[in-house]
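*Asks:* pasting a predicted model and its sequence here:
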Amino acid sequence: MADFGFNEHHQSEIINYMRFARSKRLLRLKAIDSCFEELKDSRLVEDTYTVDEVRDMLDGLQMVVRGEVEMELINTAHTNVLLLRQLFSQAEKFYLRLQSDVSELENRELLEQVAEFEKTDFKITNKLNQETSKLKLAPLNEGGVSELLNKEIAKLQEDNNKLKSRLRTLESQAMSVLDEKAKLERTLKDLQRTQGEQKEINNLEDTVAALTEDYERSLSANEATQKELKESLITAKHELLRVQEQLSLAEKELEKKFQQTAAYRNMKEILTKKNEQIKEIRKRLQKYEPDD
């Protein structure tokens, strides 16, 4: 059984078309046979004919047969155009663009397969196709196809709108994350600045310790020097208290900001994930809204 690579339905359609073509061919052959019979009945009534009479009969027969063959060839070409029109019309309803290779129409191997199919498979499946031909598919309803396509388009538009809304939400969240990131960066800078102030406090403590040590060594000095050193020590202690108070406030602020560093890391991870999600959504959106 010849295999053209079609499913059962399309195989049946080919058989129906070949049956139609064969019936038209048989009718045209009968017409040509009738031309010869008419010539025999109307002109061949004598026993002998001259050369001119025979030539005249053959010329007349040639014109009639030529007309019949030409009419059949023209009708076949036009019929094929109508068949292609049906196929293209059905394809366009589904936004398909069919193509044909005219060179394959003269493929001798394929033509032999068609001839073999007509000789064998066509006869074997003739009875089966007579039964299946009764179960004709309903013609494509333009309204139904349009309704199906409109539903599909509406669904795609709805999905597109949902994706747009989701994208706007993610962009808003991303902006919030970016703002939080900026705040955390400022907090980090403040923390680094506070660490610098801590170093300055340590230096002041070292200075106070040195002054205390000098004060203890200068106890034996005169009262003026001793008083001056005492005042310097008091001033240094006041400065130390002031700096310690600032240090206490800075430590509290540092502790509060330091507690936010974990949130900073978490928000940074969230920002990275959101950026990846935005890229993925934009890639998906390009399938539905390609750039002009």
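*Replies:* Looks like it came in fine. Residues are numbered from 1 along each chain as shown.

*Asks:* going forward, measure contacts and count neighbours with C-alpha atoms only.
*Replies:* Will do.

*Asks:* ranges for the helices of this structure?
*Replies:* Applying DSSP state H to the chain gives helices spanning 8-42, 51-93, 108-119, 121-124, 126-132, 142-217, 223-258, 261-288.

*Asks:* TSV for these, including distance to Ser100 and mean neighbour count?
*Replies:* Shown next, in TSV, are the helices of the chain (distance: least, CA to CA, whole Å; neighbours: other CA atoms under 10 Å):
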stretch	distance to Ser100	mean neighbour count
helix 8-42	17	14
helix 51-93	10	13
helix 108-119	15	14
helix 121-124	25	16
helix 126-132	27	12
helix 142-217	25	14
helix 223-258	73	15
helix 261-288	29	14
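
*Asks:* mind putting the ones you listed into a markdown table with distance to Gln99?
*Replies:* A markdown table is the format used below for these (distance: least, CA to CA, whole Å):
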| stretch | distance to Gln99 |
| --- | --- |
| helix 8-42 | 17 |
| helix 51-93 | 10 |
| helix 108-119 | 18 |
| helix 121-124 | 27 |
| helix 126-132 | 28 |
| helix 142-217 | 22 |
| helix 223-258 | 70 |
| helix 261-288 | 26 |
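
*Asks:* what about versus this one:
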Amino acid sequence: MDVLKVNEHHQSVIGGYAQLYRYQRQQYLRSVQSAINDVINSKLLEDTYTRDEVTEIVSGIQNDILNDLEAELINFVQANILMLCQLFQQAEKWHLQLNVDLSEMQNKELLESVQNIENIPAKVEKPKLTPLSINIEKTSELMRQEIFNLQEENKQLLEDVKILHDKILNMRQEYENMVQKCEEKNKMIEELQKIIEQNINSISKETNIEEKKLEAENILQNYDNVLKEQITNELEEMKQKVETAQSQLTLAEMELEKKFNSTAAYNNMKKIISKKNDQIKELRNRLLKYESLDNVENGEKK
């Protein structure tokens, strides 16, 4: 049974299932043989028969066998459906979606490999589906571990988001500090301009006053240009840092939302909300229907 790729427990369950239907097949063959024997003992009592009599006897046997065969096939299909329902019910308790590859049921290699399954002794006492509660402790432990891992991962994501948020707040604070420094430097420039103007006024009576005034203005302009360029570069760099931090925060929030949307709790809540919306729509339609009936009755009374 290695070709079936199932564990030892499932192999024993399959063996019990095969033995059960081998027994039912043998019982069906015995019933067919009994029906044929009944016909031989009850109707084949003479030495010669006409064509019509032979046709009647064969038709009777054929009808009996077909009826028994149809009943047996129906019973076989129904029993397999019940077995699939048991498996699906167990899977749904753990939010699993099982699928069946019907093409594999026509695989000759696999069909040949299961011919000897009926001869393998089953280790289960009864041909019933083993309750899931047998391994409930191990399964529950796995589920708890998975939930713990998800909680830790969400916790780490929340911490990352908090760190990024703190970084953005710090960068905004630095940006505000840079703006404040810029205002202070602008005030310094204005004070320098006033001092230069005062110096220009004090030396207005001296010679070459225009040359000294031009020189002072050039010095002030150069200082102003250098200071503005420095402040602009610092502000641009701070702006890029803030934008980068905001992008990282957005990505982290999107990832956290994606993980939350993929959880079973979110999907179940989404189904419940969808169901409630459908109920509300139905109640609204019924209310509109009753209101229209009331309007018609009021119109008739008038």
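*Replies:* In hand now; what should we look at? Given the structure is predicted, the values throughout are model-derived calculations rather than measurements.

*Asks:* returning to what we had before: of the helices of the first structure, which is nearest Met1 of the first structure?
*Replies:* Of all the helices of the first structure, helix 121-124 sits nearest to Met1 of the first structure, with 5.8 Å by CA to CA.

*Asks:* please tell me how far Val13 of the second structure sits from Gln78 of the second structure.
*Replies:* To Gln78 of the second structure, Val13 of the second structure is 19 Å away according to CA to CA, to the nearest Å.

*Asks:* if I pick the closest residue to Ser146 of the first structure other than its chain neighbours, what's in contact with it?
*Replies:* With sequence-adjacent residues excluded and distances taken as CA to CA, 6 or more residues apart in numbering, Ser146 of the first structure is closest to Lys93, at 7.9 Å. Lys93 of the first structure makes contacts with 142, 145-146, as judged by CA atoms under 8 Å, 6 or more residues apart in numbering.

*Asks:* could you do Met1 of the second structure as well?
*Replies:* Listed by CA under 8 Å, 6+ apart, the contact partners of Met1 of the second structure are 11, 113-114, 117.

*Asks:* among those, which two are most distant?
*Replies:* Taking CA to CA as the measure, the contacts of Met1 of the second structure span a maximum distance of 13.1 Å, between Gln11 and Ser113.

*Asks:* tell me, what residue is most central in the first structure?
*Replies:* When CA atoms, centre = their mean is applied to the first structure, the residue found nearest the centroid is Lys287 (4.1 Å).

*Asks:* what lines up with that residue in the second structure?
*Replies:* Using TM-score structural alignment, the partner of Lys287 of the first structure in the second structure is Lys258.

*Asks:* check contacts around that match.
*Replies:* If you count contacts by CA under 8 Å, 6+ apart, Lys258 of the second structure has none.

*Asks:* once you drop chain neighbours, what's closest to Lys257 of the first structure?
*Replies:* Spatial nearest neighbour of Lys257 of the first structure, chain neighbours left out: Thr187 (6.3 Å); criterion: CA to CA, 6+ apart.

*Asks:* residue in the second structure paired with the one you found?
*Replies:* In the second structure, Thr187 of the first structure lines up with Lys181, judged by TM-score structural alignment.

*Asks:* okay, that match and Lys194 of the second structure: tell me how far apart.
*Replies:* 20 Å.

*Asks:* now do Asn177 of the second structure
*Replies:* Where Lys194 of the second structure is concerned, Asn177 of the second structure sits at a distance of 26 Å (CA to CA).
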